[in-house]
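Asks: give the three-dimensional model of this entry:
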Amino acid sequence: MAWYDRPIMRSEGVGTAVCAVGALVPGYLLVSPAQHESSVQALTRPTAVAFLSFLADVHATVERHFGPTTIFEHGSCRSEERRRSACISHSHVHLVPGRYALEQLGLPVRRFETLTGIVDIPPTERNQGYLMYREPDGMVCYAPDAGISQFFRRHIAKMLGRPDEWDYALFPDWANLRATQEALGSGSAPQQFVRARETDELLSA
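Replies: I've put the predicted structure just below:
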């Protein structure tokens, strides 16, 4: 396991949070469910509720250290032939400290009060690939996939005044990643938080 892949937070059988390679700002994490699916929306509802509870814990931790934090997902689809915003097929949610005026993108969004809203969308009404975001104190916004790689990261990089640095492979931003580890973990061996809630408690949302 590479040093940057060591978990910052983990809930056994539910999910893991790691520092994001290509951290546009300090505090940038990726949160993934333990179960392999292409998106949060593809998880079964009980699994999704447990994962979203863990995600809320991670989000709260990031906000305590780095301030108001934006959430987004490039929800991938099963069709390998279709161009999509997601770069990998395993579900992962981005937590990025800051506000980035994502409404300026003009996406045709459907709004929900909570993240479970996208899980409860009937299959016949779901997008084949989707974009999801929630800015600090805002509603959850759900839209069709724009078919542009790293769609939200492009916009955030532009808002930060570094429009060419959206590609995590070309701009890994190791300094920001290490700053995240120092704040949330121990640098060489980041602290792992293992939640011990019972399944019934996780599903009570």
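
Asks: when you work out contacts or count neighbours from here on, use the C-alpha atoms and nothing else.
Replies: Will do.

Asks: if I look at the most centrally placed residue in the chain, how far off is residue 188?
Replies: Nearest residue to the geometric centre of the chain (CA atoms, centre = their mean): residue 93, 1.6 Å. Distance from residue 93 to residue 188, counting by CA to CA, to the nearest Å: 24 Å.

Asks: now residue 7
Replies: 11 Å.

Asks: looking at these two, which is more packed in?
Replies: residue 7 (21 against 12; other CA atoms under 10 Å).

Asks: so that one is in contact with residue 20, correct?
Replies: No. Judged on CA atoms under 8 Å, residue 7 makes no contact with residue 20 at a distance of 10.8 Å.

Asks: also this sequence, please, to line up against the first:
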Amino acid sequence: MNNLNNCRFCDILSGVYTYREIDQPIISNKSYVAIASIGAFVEGWTLIVPKDHKFSMKNFYNDIEFNDIFIKVSSRLFEKYGRIIAFEHGANCENSITSCGTNHAHIHLVPFKTSLLPDLLKSGLFWDKIKASEIPDKIGHNEYLFYTDLDKDINWINTVGYLHILDKPKSQFFRRLIASKLNCLDKFDYKQFPYIDTALLTRNRFIGVK
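Replies: Predicted coordinates:
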């Protein structure tokens, strides 16, 4: 496991919890952990984080261990909340605007009743429909955005989504979009609005605490 100083996720993996019980992993395996997301204005918002410190998830999407934790997390979220979307802001360097201060790879799984695809197609950005496993071959060294509507019975290896290759860094793209649809765009920034109570509720619901 490659841990770096000044990385919140590496701290979590070392047992240092800035947000106390919120930072405690909900599910883990040999290579990944799942945690409740701070800044979540939607209950159930969960992150899957690799134990190895990398800037994006692109090289993890073919990993059997990732598929294992994805199935466990997504099935629990489907059971608790219903429909789920997933997305990544794929950075490629330290302190990239795309990663917005989180220099450690992670993917977001969010309970959301409505697909964001129509909004993506109207965003003015080009989106390529591909398998998640094809991302490394498509992007080279570029930063990217990836989005998918999750199917209850599919595993990650077969997941098809929509990829945009960034020509310049873009901060919190999907967070802004979700916040806009929920009429809370003024509170999209997780640094200013951590939504601690929602994150704690997510964790407790996930582990079965009433």
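
Asks: quantitatively, what TM-score do the chains reach?
Replies: Put the two chains on top of each other and the TM-score (TM-score structural alignment, normalised by the length of structure 1) is 0.77; 180 aligned residues with a CA RMSD of 2.5 Å.

Asks: map the residue nearest to the centre of structure 1 onto structure 2.
Replies: Under the alignment by TM-score structural alignment, residue 93 of structure 1 pairs with residue 107 in structure 2.

Asks: compared with structure 2, how much does the longest strand seen in structure 1 deviate?
Replies: Counting by DSSP state E, the longest strand found in structure 1 is strand 69-75. For strand 69-75 of structure 1, the mean deviation from structure 2 after alignment is 0.5 Å (mean CA distance after the TM-score superposition for structure 1).

Asks: equivalent range in structure 2 for that strand?
Replies: With TM-score structural alignment as the criterion, strand 69-75 of structure 1 aligns to 84-90.

Asks: chain center to that stretch, what's the gap?
Replies: Computed by CA atoms, centre = their mean, to the nearest Å, the chain-centroid distance of stretch 84-90 of structure 2 equals 5 Å.

Asks: contact partners of it?
Replies: Residues outside stretch 84-90 of structure 2 that contact it (CA atoms under 8 Å, 6 or more residues apart in numbering) are 55-58, 74, 77-78, 98-99, 105-113, 115, 143-151, 172-174.

Asks: check the fit of the very next helix or strand once past the longest strand of structure 1 onto structure 2 and give the mean distance.
Replies: Downstream of strand 69-75 of structure 1, the first helix or strand assigned by DSSP states H and E is strand 93-97. Once superposed with structure 2, the aligned residues differ from strand 93-97 of structure 1 by a mean of 0.6 Å; criterion: mean CA distance after the TM-score superposition for structure 1.

Asks: name the residues that touch the following helix or strand past strand 93-97 of structure 1?
Replies: Sequence order places strand 110-112 as the next helix or strand after strand 93-97 of structure 1, per DSSP H and E. Here strand 110-112 of structure 1 makes contact (CA under 8 Å, 6+ apart) with 118, 139, 140, 141, 142, 143.

Asks: from the chain's centroid, how far away is strand 110-112 of structure 1?
Replies: Counting by CA atoms, centre = their mean, strand 110-112 of structure 1 comes out at 17 Å from the chain centroid.

Asks: which parts of that strand are buried?
Replies: For strand 110-112 of structure 1, the buried set under the neighbour-count rule, 16 or more other CA atoms under 10 Å, comprises residue 111.

Asks: quick one: name whatever helix or strand follows it.
Replies: That would be, after strand 110-112 of structure 1 and using DSSP H and E, helix 116-119.

Asks: who are the packing partners of the very next helix or strand once past that next one?
Replies: Reading on from helix 116-119 of structure 1 to the C-terminus, the next helix or strand found by DSSP H and E is strand 130-134. Packing contacts for strand 130-134 of structure 1, counted by 3 or more CA pairs under 8 Å, 6 or more residues apart in numbering; DSSP states H and E, involve strand 69-75, strand 140-144.
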